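curious how this folds, go ahead:
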Amino acid sequence: MACHYAQTDVIWDPAYTPDELLSIQEAIPEVSHFGKFLIYTHGDYDHIVGRPYFEGFTQIGSDLMEVRQDKSRSLAQLRAIDDEYYIDRSVSLRYPELDMLIRPETQSEYRLGGIDIKFYAAQGHTVDGLFSLLPELGLLVAGDYLSNVEFPFIEDTIGHYHESMDTAKKILKECKVETMVPGHGTIAYTTKEILNRIDHSTRYLDSLVVPDIVDWRISWGYSPFESFLDKMHQKNIDYVRSHKI
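Got it, this is the predicted structure:
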């Protein structure tokens, strides 16, 4: 996701292949009078891959991303995917060193160059997640939430995930969101569609805490990526049972 507005450039989680990343580079003006910023919605491998391609950008993420204990795992996953799919990069992969730490519980509103951005904690998928809201543009960048192709993947807690869904509802009440960009899946352009995705996610989360967990197709709905989601559904079940969340 890239945004050029008010002589400022902001990108979120640029990915994934070298050609894709180079095309994002080329789309950004050489001169941005009020600065260039790279925001990480969280620190999973597929969201940090763009780090070495955007030197000179102010690197931004949550304070909890800075202290993640599994940074080496994220890099190992990234290298394993590159090996599996024969992706040859001309850059050295490394975990981001953040220039600006976002602490949404103490300060949610920031001005990045010429753009006002509000950040909200978005936990549940991971502990270090962020929602980014650009009120002037009616734009919400949701990271790995509110997808229409994958149900919630839980690596934190169901309770935190529910809180993130409540946060999304709160944002919709406080601001007219005309565009919501998830990390995976298609963009939502209406409040009705965003609320529908919140409802889908909530139904799926609720299905994981009952004695007889149903097939994800019943609790969440259709996705074309069934084989992968079968594995992720079982992973969620195992995680919830082992962590008693």
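
switch to C-alpha atoms for all contacts and neighbour counts from now on
Fine.

which residue ranges form the helices in the chain?
With helices called from DSSP state H, the chain shows them at 18-27, 45-48, 63-66, 71-84, 158-174, 191-207, 216-219, 226-243.

now those helices as a markdown table including distance to Ser147 and mean neighbour count?
What follows is these, written out as a markdown table (distance: least, Cα to Cα, whole Å; neighbours: other Cα atoms under 10 Å):
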| stretch | distance to Ser147 | mean neighbour count |
| --- | --- | --- |
| helix 18-27 | 21 | 14 |
| helix 45-48 | 15 | 21 |
| helix 63-66 | 22 | 20 |
| helix 71-84 | 21 | 14 |
| helix 158-174 | 12 | 17 |
| helix 191-207 | 7 | 18 |
| helix 216-219 | 15 | 16 |
| helix 226-243 | 13 | 14 |
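
compare with the first, here's sequence two:
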Amino acid sequence: MFSEITSGVFSVNHGTVDGKNGIIIGSRGAVAIDSGLHPEEGRMMAEFIGAHHHPPEYLIFTHGHSDHIFGSAAFQGAEVFSHLSTPTVIAKQIATWTKRTGIAAAQLRSSVTHPTVTFVDNMRLNLGDKHLRLFWTPGHSCDSTCVYVEEDRILFAGDTVVTGIVPALWDGDSREMEHSLRTLALMDIDVLVPGHGPLLRGAATVREWLTWLVDYLVAIRESVSMSLKDGYDPESAVNAASFQEFAAGRLPENKHNMIRRHRDTVRNIFEEELQRTQPQPILSATYARVAPLGDHVRFS
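Here you go, the predicted structure:
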């Protein structure tokens, strides 16, 4: 379950679609990155941190989706870092799971350790001999965050980057994801820990995969744009953009419901492009920008 990438930096497997969490242990403290879907997954992470002589008092959420937050009960009372939008995403996830499972919202809410420190664009955590940069990478979700271990050039990408499945947009946006992926491709990354799938090692390997993800999104967008021009309905557009054409040879079609996932991504991009062809309202809401927190958070 725990794999040491380099001294003090661990990837942590969890059971949702070959999921990956993380733990970074520094001279001043230890931080968990995501907690999985099930309480026992988060509990094992907290115990692992304790076995390395640190209390489980710091947690980062890469975003607020269920398979990243619902294992967090073992971190109750911890300082939890996330993007400013993550509390809202968590609230929506709780409402969704209440409808799906019948579990009371209050019970689900109390089982999640909620963010206590949020940021807008980026923030930095000082663990002593490890420095982490958290930065906003929207696309998979509006609150998606990546965590970069500066000394080791290791990126924990959350679901901004996946290597075992096609990119998932869900409540996100493909153009924002494309921009985030292009930004990551400009970074010095020696090891990339995805939200789901195997680790990538070597700067060239990382950059090549990020480039392919961008190409995949762009190619699907071009396909659905042509379908819209030809008057296709959503299902016809999805059928016209087959998995075999866009992802065969990159990902196994018989694993993790891959064909369905690909079709969902095509469908989401179709809806995005359809919305862009609709007349826009004259008036739109104006959103205030909240100033980010200070650059450094130092652990005592």
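
what's the TM-score here?
The TM-score (TM-score structural alignment, normalised by the length of the first structure) is 0.81; 228 aligned residues with a Cα RMSD of 2.7 Å.

ok so, going back, so which of the helices of the first structure is nearest Ser132 of the first structure?
Judged by Cα to Cα, the one of the helices of the first structure that comes nearest to Ser132 of the first structure is helix 158-174, at 10.2 Å.

ok now the closest one, how far from the chain's centre?
With Cα atoms, centre = their mean, to the nearest Å as the basis, helix 158-174 of the first structure stands 14 Å off its chain's centre.

now do it against helix 226-243, angle only.
Angle between the axes of helix 158-174 of the first structure and helix 226-243 is 120 degrees (criterion: axes from the mean of the first three to the mean of the last three Cα atoms, to 10 degrees).

helices and strands around helix 158-174 of the first structure, which ones?
Counting contacts by 3 or more Cα pairs under 8 Å, 6 or more residues apart in numbering; DSSP states H and E, the secondary-structure elements packed against helix 158-174 of the first structure are helix 191-207.

what range in the second structure matches the helix it packs on?
Against the second structure, the aligned range for helix 191-207 of the first structure is residues 203-219 (TM-score structural alignment).

quick one: map Phe75 of the second structure onto the first structure.
When the first structure is aligned by TM-score structural alignment, Phe75 of the second structure is paired with Phe54.

show me the contacts for that match.
For Phe54 of the first structure, the contact set (Cα atoms under 8 Å, 6 or more residues apart in numbering) comprises Gln25, Leu38.

how about Thr190 of the first structure?
Val177, Glu178, Thr179.

state the distance from the first one to Lys170 of the first structure.
As defined by Cα to Cα, to the nearest Å, Val177 of the first structure lies at a distance of 11 Å from Lys170 of the first structure.

dump the helices of the first structure into CSV; add distance to Leu133 of the first structure as well.
Compiled in CSV, the helices of the first structure are given as follows (distance: least, Cα to Cα, whole Å):
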stretch, distance to Leu133 of the first structure
helix 18-27, 21
helix 45-48, 18
helix 63-66, 18
helix 71-84, 26
helix 158-174, 8
helix 191-207, 14
helix 216-219, 29
helix 226-243, 28
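
start and end residues in the second structure for stretch 139-150 of the first structure, please.
Under TM-score structural alignment, the alignment places stretch 139-150 of the first structure onto residues 154-165 of the second structure.

can you measure across the matching stretch, start residue to end residue?
In terms of Cα to Cα, the two terminal residues of stretch 154-165 of the second structure are separated by 21 Å.

and stretch 234-247 of the second structure, by the same measure?
20 Å.

residue in the first structure matching Ile259 of the second structure?
Going residue by residue (TM-score structural alignment), Ile259 of the second structure aligns to Asp230.

what sits against its match?
For Asp230 of the first structure, the set of contacting residues under the criterion of Cα under 8 Å, 6+ apart consists of Trp216.

could you check how far it is from Tyr239 of the first structure?
In this structure, Asp230 of the first structure and Tyr239 of the first structure are 14 Å apart, going by Cα to Cα.

what does Thr202 of the first structure give?
Going from Thr202 of the first structure to Tyr239 of the first structure by Cα to Cα gives 17 Å.

next one: Lys71 of the first structure
Per Cα to Cα, Lys71 of the first structure is found 20 Å from Tyr239 of the first structure.

state which strand of the first structure is the longest.
If you go by DSSP state E, the first structure has its longest strand at strand 115-121.

list the buried residues in that one.
Of the residues in strand 115-121 of the first structure, those buried under the neighbour-count criterion (16 or more other Cα atoms under 10 Å) are Ile115, Ile117, Lys118, Phe119, Tyr120, Ala121.
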